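A.B. asks: Sequence first, then the predicted structure, then my questions.
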Amino acid sequence: QGTLFSYLCMSYPRKRQRSESPDAQCSTPVHGSGEAVLDPLFHSHRSKELVSLWESRELCDVDVVVEGTRFQAHRVVLAAGSPHFRAMFTKNFSESKAREVELHEITAEGFQGVLSFLYSGEVSLRDSTAELVLLAADRCEVLGLVNLCCSFLLDRITWRNCLHYWSLAEQVVCLKLKRKARLVALKHFEELYHTGLLLDLDAAKMSRIIKSKKLRASNEQVVLEGLVTWLQHDFESRRHVAESMLRLVRLPRLAENTLRQLLNTTFLRDCSTLDVLIADVQKYQTMTEEDQRNYSEVWARKRWNECGWLYAVGGSDGLYHLDSVERYEAVEDVWYPVAPMRTARRNCGVGVLNGHLYAVGGRNENKQVMDNIERYDSKEDRWERVEHPMQTARYFLAVGVIKNKLYIVGGVDKRNSSLQTAECYDAESGKWSPVASMSERRYGCGAGVLDGKLYVVGGTVEKNGDYLETVERYDSETDKWESVAPMSTSRYCCGVAVMKGKLYAVGGVDKRYNKLSSVESFDPTTGAWSPEPPMLTARYNCGVEEAAGNLYVVGGRDEKNRALCTVECFDGQTHQWRTVSQMSTVRSSGAVAVLPPMR
């Protein structure tokens, strides 16, 4: 079945109401002495008349021949809608006065679509003809029709045809079609490899695929195998790109025996630089993280399967407690809704155990403080209630995971009293057990695990009390707490996360009730806090987590106490902040965590 795409060439003025004066339509001055009177039906009537003239072959003054098929048309219509024909008929070309012109490199069926569009603004597209019409429209420079055809084809891209549409998009310079086709190829690399569809891909496109952080594969060995198979398919013509292409594979991620097998690959043995490549990999593996980034940006760059997905869980939209959950894919900068929790939760805590996301405590929509927990299975996209509740119901709590155990710290209980107690959940036994209490009560604090120790940062002792700059560190081996260097400022309801061996404290509210955009980091090797570049927006009650080597700050409230849906990213390499895609809903007092991506 054909799908009718209408390209509206004009914005029609609204019809004059009966009660309006005729002068109400006369608003455009003409040469300073009068006003233009516009007939709102002029363009639609004129289009119908043009189609009638074309269909009846009246007043046609040019024959366009395509693949032996003769199309009668009007020069003025062709020239008005096509820069190609306008140049042909108005410049000093032989066709300018010829009764018959012939077009090459397009099909008669495709040109029929172009003519239909030029006369009526409409074209009937089918799966079997859309590409023919697109190529003809591109040849005749009918940009509106090119865009319509590309939009039609966008929804028809699959992994089986994505490489073809990628090439087609480059030919007609359609960026949206090209981007979509390339993304599909990256998402389905393994299918393209195993079915042999990659084998005839040109080196430029293969290079873009292998280099991209968006490439989806179960592991880097699959990427290497796909590239080696591609090289072997036509090695004589691809020999000159072999080393440069192999350097796009994240070779340092591969096992030592895999690298030895690469070195012994028969058709690659005469590549004189292969030994150098392997030596560079071994050198890279001994470097510090910073030196690695300077040595090879490509090798240091994480793939899609290494980045993880960021989940924003529960919270409040300013009016209601939320059960909704959203997932952020950093590589694609896109948020997706996932299954909601069984219970709306505000000021809950979250942690990841055995690849599952746990939501702990919080307050429900009835403002009841909860002791229950639930668990999210990303494979099934489903939440389930965990049978074992906490020993103490609490919200405004802090959560950290050490050695696959969930630690719950501080918060506020059912009597609205702040807590200094802590407890630990063992998912294997399903049991909660008390652990050592902090040195002081605190809630609205943040937590992060660094070098196997739990840090609890800021917060407050009681409502309307002094906000804290103090920090405590818990050692699960000794079951003891100790104080570490305080932050430079007090922070209540700040976000806390760990990135690249440092603990970050982000935003919050200070003792003077200033909403903060400031950020500072704690280095355990020096035992000191250092200032970091401030956020673009002051915010508190936000969620903070590391994903793909960057720090993400999600939602919260701004200086005017407005709940936010915006998200900021602190680049772990450039140390600069930028905005990224926002969530679908405003979300304050929620929680965030990262799970491994699912194919």
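C.D. replies: Thanks, I have it.

A.B. asks: only C-alpha atoms for contact and neighbour calcs from this point on.
C.D. replies: Will do.

A.B. asks: SS state for residue 271?
C.D. replies: coil (DSSP: H, G, I helix; E, B strand; the rest coil).

A.B. asks: That one and residue 239: what is the separation?
C.D. replies: 8 Å (C-alpha to C-alpha, to the nearest Å).

A.B. asks: now residue 274
C.D. replies: Residue 274 sits 12 Å away from residue 239, going by C-alpha to C-alpha.

A.B. asks: more neighbours, those two?
C.D. replies: residue 274 (18 against 15; other C-alpha atoms under 10 Å).

A.B. asks: what's the more buried one in contact with, if anything?
C.D. replies: Residue 274 makes contact with 243, 263, 268, according to C-alpha atoms under 8 Å, 6 or more residues apart in numbering.

A.B. asks: and what of residue 223?
C.D. replies: Taking C-alpha under 8 Å, 6+ apart, we find residue 223 in contact with 210, 217, 249.

A.B. asks: what's around the last one, how many residues?
C.D. replies: By that I understand residue 249. 21.

A.B. asks: That one sits in which helix or strand?
C.D. replies: Of the helices and strands defined by DSSP states H and E, none includes residue 249.

A.B. asks: Likewise for the second one?
C.D. replies: Per DSSP H and E, residue 217 falls between elements, in no helix or strand.

A.B. asks: Same question for residue 305.
C.D. replies: Here residue 305 sits within helix 304-307, counting by DSSP H and E.

A.B. asks: still on that earlier bit, out of the contacts of residue 274, who has the most neighbours?
C.D. replies: Of the contacts of residue 274, with other C-alpha under 10 Å as the count, residue 268 tops at 19 neighbours.

A.B. asks: can you tell me how far that residue sits from residue 228?
C.D. replies: As judged by C-alpha to C-alpha, residue 268 and residue 228 stand 9 Å apart.

A.B. asks: ditto for residue 504
C.D. replies: Distance from residue 504 to residue 228, by C-alpha to C-alpha: 42 Å.

A.B. asks: here's the one I want to compare it with:
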Amino acid sequence: MTGMASPEKASTSKKKSDRKCATKEEYRQLSSIMGVMNNLRKQSTLCDVTLVVQGKHFHAHRVVLAAASHFFSLMFTTRMMESMSHEVELRSAEPEIIELLIEFIYTARISVNSSNVLSLLDAANQYQIEPVKKMCVEFLKGQVDATNCLGISSLADCMDCPELKAAAEDFVQLHFTEVYKLDEFLQLDVTQLTRILHQDKLTVRAEAQIYDAAVRWLKYDVCNRQQYMVEVLGCVRFPLVSKTFLSKTVQAEPLIQDNPECLKMVIGGMRYHLLSLEDREDLGESSRPRRKKHDYRIALFGGSQPQSCRYFNPKDSSWTDIRCPFEKRRDATAVFWDNVVYILGGSQLFPIKRMDCYNVLKDSWYSKLGPPTPRDSLAACASQGKIYTSGGSEVGNSALDLFECYDTRTESWQVKTSMLMARFSHGSVEANGLIYVCGGTVGNNVSGRVLNNCEVYDPNTQQWTGFSGIL
């Protein structure tokens, strides 16, 4: 039944609406005022302070700088010498970065990229311009990988960025088996190393990998690091190491044979395997497990079923629905990379241009720009931080030979060399750095022909080669 709002309710509703309009109007007015202020700054009109950076001069208004930065507020509103000086020198700053920050203060616009993010973060932290600092943190969170996660973690400590620190540490924990094999891991000091190795949430296939990481760090500079052997190997939970590995590999390690304390730890681990289950439980701390490397789950995204997002857990053969805020799509494809499921293509009457992303760790959804050519029945696979989409068909049209690449670090798309053959409803997989595209259909949904061939793309040469005879 349709009803009519009472005068009181209508009046309340109108007031709320008026308030929203007023807020928008206030925002437009403020933007207009700041635009005028920025023009005055560019013309050096009514400016009452000049920031000097490495000989370059930047004119500005004290009140604007003070409103945007607690650093400048203290400088200009207290008895500091700078509060009376027309020129203020900013030491240890870069002219290009200060120019970007001043522009942001007046316009709320700034471009953060891989070339300037570290300098911007340093300056935004020093001059206490929190919005820019937050943007830099968000950018760096998207850049974390195995080669830089430890460095970003240290940077976050120095810059007082707990959110960035948490993101870097989460990556270290999830990808420890990759991280400890890289050079950055070998440069850690003993405090940083032991802090990482002690963590319960390190994702490993077996405790032997913790041992391998510890020994690798020790041997990198054995002369200077031998003094830390007991402290470092004390992070290894030897009761969790297999009896065979302990006897054949660990006990035979010269570093351990020459150290009675370390040898005692290994023998303790071997004795653990001889204990009863009840006695093992009493040990508690030393036998506490790490997070296992693989917890396989099979997920379904899209399709024509009422519940379009769910996952299957092989451990208990159960299905779990995943909350999805976006509309359903059919004939889409999904690919998994770095704990994010990317859902691409598909249609709902019309091709969907958006790429929906699901972070499995945070249980959160967000959207990014989809493939340059919206289509359905495409295939996708991931390799080295890039997502490759192939083929597909626009609604009601024939197969396409399109091949595109999305870089998850720069969040940008590139059109690559077209496939040798147009195809849709096919498969795609990465193996040993190569992209394999197999099977599918050529033509269209009405008069299509099933394919029994395969073609391979080499990202290094950006060339395709083909072979046939799929059974």
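C.D. replies: Structure's in. What do you need? Only a predicted model underlies this, so the values are computations on that prediction, with no experimental measurement involved.

A.B. asks: which of the contacts of residue 274 of the first structure still touch in the second structure?
C.D. replies: Contacts conserved in the second structure for the contacts of residue 274 of the first structure, using both residues aligned by TM-score structural alignment, their matches' C-alpha atoms under 8 Å: 243, 268.

A.B. asks: could you point out the longest helix in the second structure?
C.D. replies: helix 7-42 (DSSP state H).

A.B. asks: Buried residues, that one. List them.
C.D. replies: For helix 7-42 of the second structure, burial by neighbour count (16 or more other C-alpha atoms under 10 Å) applies to 34, 37-38, 40-41.

A.B. asks: For residue 110 of the second structure, state which of these is nearest.
C.D. replies: Of all these, the one with the least separation from residue 110 of the second structure (C-alpha to C-alpha) is residue 38, at 14.3 Å.

A.B. asks: Give the equivalent position in the first structure for the closest one.
C.D. replies: Using TM-score structural alignment, the partner of residue 38 of the second structure in the first structure is residue 51.

A.B. asks: go on, residue 208 of the second structure?
C.D. replies: Under TM-score structural alignment, residue 208 of the second structure pairs with residue 221 in the first structure.

A.B. asks: you'd agree that match is up against residue 254?
C.D. replies: Yes. Between residue 221 of the first structure and residue 254 there is a contact at 6.6 Å, judged by C-alpha atoms under 8 Å.

A.B. asks: Show me where the stretch 1-150 of the first structure has its strands.
C.D. replies: Counting by DSSP state E, counting those that start in this stretch, the stretch 1-150 of the first structure has strands at residues 3-6, 28-30, 34-36, 62-66, 69-73, 100-103, 122-125.

A.B. asks: now do the stretch 151-300 of the first structure
C.D. replies: Under DSSP E, counting those that start in this stretch, the stretch 151-300 of the first structure gives no strands.

A.B. asks: In this structure residue 238 of the second structure contacts residue 264, no?
C.D. replies: No. Using C-alpha under 8 Å, residue 238 of the second structure is not in contact with residue 264, being 10.6 Å away.

A.B. asks: Name the residue in these two with the higher neighbour count.
C.D. replies: Just comparing residue 238 of the second structure and residue 264: by other C-alpha under 10 Å the higher neighbour count belongs to residue 238, 26 against 13.

A.B. asks: Just list the residues touching that one, thanks.
C.D. replies: Counted by C-alpha under 8 Å, 6+ apart, residue 238 of the second structure has contacts 207, 246, 265-266, 268-270, 286-287.

A.B. asks: and if we set it to 7 Å?
C.D. replies: Residue 238 of the second structure makes contact with 266, 269, according to C-alpha atoms under 7 Å, 6 or more residues apart in numbering.

A.B. asks: Show me what it aligns to in the first structure.
C.D. replies: Using TM-score structural alignment as the criterion, residue 238 of the second structure maps onto residue 251 of the first structure.

A.B. asks: For that match, give its distance to residue 54 of the first structure.
C.D. replies: To residue 54 of the first structure, residue 251 of the first structure is 63 Å away according to C-alpha to C-alpha.

A.B. asks: Next: residue 594 of the first structure.
C.D. replies: 62 Å.

A.B. asks: which one in the second structure is aligned with residue 76 of the first structure?
C.D. replies: Residue pairing (TM-score structural alignment): residue 76 of the first structure is matched to residue 63 of the second structure.

A.B. asks: Actually, residue 117 of the first structure.
C.D. replies: Using TM-score structural alignment as the criterion, residue 117 of the first structure maps onto residue 104 of the second structure.

A.B. asks: Which residue comes closest to that match once chain neighbours are left out?
C.D. replies: Counting by C-alpha to C-alpha, 6 or more residues apart in numbering, residue 104 of the second structure lies nearest to residue 110, which is 5.6 Å off, once chain neighbours are set aside.

A.B. asks: what about that neighbour, neighbour count?
C.D. replies: Around residue 110 of the second structure there are 14 residues (other C-alpha under 10 Å).

A.B. asks: Same drill for residue 504 and residue 228 of the first structure, tell me which one is more crowded.
C.D. replies: For residue 504 of the first structure versus residue 228, neighbours defined as other C-alpha under 10 Å are more numerous around residue 504 (29 against 19).

A.B. asks: which SSE is the more buried one in?
C.D. replies: Here residue 504 of the first structure is assigned to strand 502-506, by DSSP H and E.

A.B. asks: repeat for residue 432 of the first structure
C.D. replies: strand 431-435.

A.B. asks: Where in the second structure does the next helix or strand after that strand align, residue-wise?
C.D. replies: Next helix or strand after strand 431-435 of the first structure toward the C-terminus (DSSP H and E): strand 446-450. Alignment note (TM-score structural alignment): strand 446-450 of the first structure is unmatched in the second structure.
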